[in-house]
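Peer 1: Sequence plus predicted model, see below.
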Amino acid sequence: MQTKQDGRLGTEKIGKLMLELALPSVLAQIVNVLYNIVDRIYIGRIPDVGSLALTGVGVTFPIITIISAFAGFASGGGAPLAAIALGQKNRDRAEKILGSSTSLLLFFSVCLMAFFFFFQTPLLYLFGASSNTIRYASTYISIYLVGTVFVELAVGLNTFISCQGHARTAMCSVLIGAVINIGLDPVFIFVLHMGVSGAALATILSQALSAAWVLRFLTSKKSGVRLSLRTMKPDFSILGSVMALGISPFIMSATESAITIVMNHGLQTYGGDLYVGSMTILQSVLQLIFVPVNGFTNGVQPIISYNFGAGQFDRVRQTIRRMIAITFTAAFVYVVFAMLRPALFAGLFTTDPELIVIVEKVLPVYIAGMAIFGLQSGVQSSFLGLGQAKISLFIALLRKVILLIPLALILPHFFGVMGVYYAEPIADVCSVITAVTLFLCNIRKILSTETLAKVTHTEE
């Protein structure tokens, strides 16, 4: 049975739908990135040890990213497939996709928590920790790992709410966690004098409440695709399709960890703790735009998937064109502003004058290629929404694995510590050109009844 909410995805005006679905998703992601960044802002201002604590928490980023990447593995593959199934009026299949994805998330939670607890210390040193920063890194990640299951469920299942067209409900799940985290941070860190431990505790408590909100909705009558114990029995044919499509967003997220490891190692080797700290700030600056952009594409993606499943290709084309125009414009304006005002962004995270000088120098270089990266964000999301797993996977691998990591390893031998920063814009520009070329060459063929039949057959 088709609900009124998901039925609108195929009938409502595209502009109105994009506004209604994308705006809550963008707002949710803005708040989400703020509470991650607020952690760092508060930590960077801990009296006497702020810079070291900020660097210590920064080297835990690869572990946190990998945990989130596994959540994206299930949601990035499952939610588009569920939306396509809804477009085909196959609600039973959509619920099986949700249930199998949930089981996969619970499995990931147990494995990830056990692995990172066991190998925590050597991994943190590998990721760029030093004898001065290891205690801050270890303290933060030990507490964070306790809440792994909350992160997996909150992040991994929220997309299944968005894919039904319930963007406001999905936004609320993020808002609940974000507001609580932002409120608890200063209390735990400064009032109760818990320092880094307080920041980590605030984070996992907020994620627990977000997870509870998501589960409550998906098991209620309000959800068009309902989660139940019956549907949670793993269906391995469905999981195969979920993982085939989810591998692209997984690699996009997981390789952020590999990139951080390589860059932190190079920065520690050629620069030192302050340069490793600069990368924490640079990544935060990028998050301020590209997490909201990702929220926008996540909000729009159900429109693409639903209408593709329904064979309404004109609506798909209209949605894609508008989405790419918006992601490009937003990214370009923000990046140019950040390049012109690097000291402003550095001052948000630290009061250390040496660290501010480093960020002023490297920020314009590091983010230069991101001025056109909005094109790739729109293209990548379009391929995911259309169920094109292989093309999405290649684009994800190209920028980070094929280009960025080798460049970050090679260029420092010629340019010293600046070589680490040069790697990013070179990889960005090359990958954007490739992604856009692939899109222009393939989109006409993808939007055909023949391709839709193949995607449907693969799912079944």
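Peer 2: Looks like it arrived, so ask away.

Peer 1: contacts and neighbour counts: CA atoms only from here.
Peer 2: Will do.

Peer 1: Quick check: T350 touching Y42?
Peer 2: No - if you go by C-alpha atoms under 8 Å, T350 and Y42 don't touch, sitting 9.3 Å apart.

Peer 1: I'd like the next helix or strand past the biggest helix by length in the chain.
Peer 2: The single longest helix within the chain, with elements called by DSSP state H, is helix 273-309. Sequence order places helix 313-340 as the next helix or strand after helix 273-309, per DSSP states H and E.

Peer 1: Please compare the first structure with the one that follows:
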Amino acid sequence: MDDKRISVLRDQPVNKAINKLAAPAIIGMLVMAIYNFVDTVFVSWINTSAPSATQVVLPVMLIASAVGLSLGIGGASYISRLLGMKDKTKAEKVFMTVLTLGLIFGIITTIINYIFMEDIFGFFGANAQIMNMTIDYGKFILLGYSFMILNMILNNSLRAEGSAKFSMIGMGLGALLNIILDPIFIFVFGWGISGAAIATTLSNAISFAILFSFYMRKKSVLKFSPKYISTDKDIYIEIFKVGAPTFVKQLLFSYSMKLLNTTAIELGGEEFLSTIGIVIRTITIPSYIIFGFGQGFQPVAGYNYGAKKPKRVMDAFKYTLKVTTIIMIVTAFIFSIFGNIILKIFQTTDTIDYYGVLALKYNSIGLLFLGITNTVTVFFQALGKGLKAMLMSISRQGLFFIPIILIIPEFLGVEGVILSQTFSDSLAFILALALVIPYLRTKGIEKLYLKTH
């Protein structure tokens, strides 16, 4: 266990360790976020209704995220702690188990989605006017379901062992390929919105091949070997204890997007739904930076918690909190001032411009809190505090957003739809403060060892 990647988690100053692990994660996720943004730009150039079709498919893709991220984060948290306890063999069992589960779930969910495709897209907001376009896009996205799930597991596992650079390479190259293929498939080959989906699925497959190759070429700390697939119930309990909050969060996020889609198209029509899709892809860019930074923080906190070094855990937490908050303040300022310039890229109509500028301003208020709420969520995940991690994970898009989107638009109309996320982010911030205050001193973590070690 003297691998230099483990030494980063154990010995380097926490700010340098987090920066070293977060930088590849941020670059990889930023490339993905930019891809999502550019993909929506290309799709919007097809016609103004096209982004509404991709917005309908989004919550279906979030179900893949529910499986992939829950297994990936649940496994990664446990892997980090096991490496901190110098139990590499068990860490490899955890890795092989989550990878196998991801493959099984990916195949099952793909089959279910294809059997009930039209009903599923109708449930998530597609009306008769955009159903055909939604199917043209969604049927190819669904082909890559297993790749999406497995990529999330491999990305988190690589970061958990300190191999964040490999994760960045896999994610980054796949997303860059997607950006290159989008205009070729959409406009040069004339495949339209189907071309965008084919580019996404092909790029996910390439990302998987790259990430998996690191294990096959023995470049990773953990080794790939089918013999390590485990039936040990304790391993499953630990994986799902931490992964369950993410699973529930992503399912709630999927359902909240369904409510957002159906409410938006009912109150504002296809153009308003397109506006929602464009704004979501735009705010994804700073959000992914924050998530990437959290992915650098998680293995540092998890390893040092397992190694019984509470001061390093708290130093890592405070540093992450400071940096992510500063990033969100800068982002909120940019979106509030330059929202109209950003929207011009999408060749939008006057209606989309009006609601898009308003939505970016309102969402900027909520983004001010995102750095704090995400850091607190990852903090509890890293410590294996499943209940608190679950509460934080479901608060933003489930506990608060779902009732808000059901109530506020009844009184405020389309502006209520736009304001729903801002209200939800504000309430999630208050909850984060209430939960994390007892842990703001090193002694708060030391007390956990008396209970759990």
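Peer 2: Sure, I can see it. All figures in this text were calculated on a predicted structure; none of them were measured in a lab.

Peer 1: Fetch the TM-score of the aligned pair.
Peer 2: Once the chains are laid over each other, their TM-score by TM-score structural alignment, normalised by the length of structure 2 reads 0.96; 453 aligned residues with a C-alpha RMSD of 1.7 Å.

Peer 1: OK, contacts around I285 of structure 2?
Peer 2: I285 of structure 2 makes contact with L30, A33, I34, F37, according to C-alpha atoms under 8 Å, 6 or more residues apart in numbering.

Peer 1: conserved subset of those residues in structure 1?
Peer 2: Retained contacts for these in structure 1, judged by both residues aligned by TM-score structural alignment, their matches' C-alpha atoms under 8 Å, are L30, A33, I34.

Peer 1: From T231 of structure 1, how far off is the nearest residue in space to E95 of structure 1 that is not next to it in sequence?
Peer 2: Closest residue to E95 of structure 1 apart from its sequence neighbours, by C-alpha to C-alpha, 6 or more residues apart in numbering: V225 at 5.3 Å. V225 of structure 1 sits 11 Å away from T231 of structure 1, going by C-alpha to C-alpha, to the nearest Å.

Peer 1: Looking at these two, which is more packed in?
Peer 2: V225 (27 against 21; other C-alpha atoms under 10 Å).

Peer 1: Check the gap between that one and L209 of structure 1 for me.
Peer 2: V225 of structure 1 is 21 Å from L209 of structure 1, by C-alpha to C-alpha.

Peer 1: Could you do F383 of structure 1 as well?
Peer 2: 32 Å.

Peer 1: Same check on G277 of structure 1?
Peer 2: 31 Å.

Peer 1: Compare those two and say which is more crowded by neighbours.
Peer 2: Shown here are G277 of structure 1 and L209; by other C-alpha under 10 Å, G277 has more neighbours (28 against 18).

Peer 1: L54 is in contact with the more buried one, correct?
Peer 2: Yes - in this structure, G277 of structure 1 is within contact of L54 by C-alpha under 8 Å, at 6.7 Å.

Peer 1: contacting residues for the counterpart of L267 of structure 1 in structure 2?
Peer 2: Using TM-score structural alignment, the partner of L267 of structure 1 in structure 2 is A264. Contact analysis of A264 of structure 2 by C-alpha under 8 Å, 6+ apart lists F272, L273, I276, V414, V417.

Peer 1: Which helix or strand contains A264 of structure 2?
Peer 2: Using DSSP H and E, A264 of structure 2 falls in helix 233-306.

Peer 1: Return the mean post-superposition distance for that helix against structure 1.
Peer 2: Helix 233-306 of structure 2, aligned to structure 1 and superposed, deviates on average by 1.2 Å (mean C-alpha distance after the TM-score superposition for structure 1).

Peer 1: what separates that helix from the chain centre, distance-wise?
Peer 2: When distances are taken as C-alpha atoms, centre = their mean, to the nearest Å, helix 233-306 of structure 2 is centred 5 Å away from the chain's centroid.
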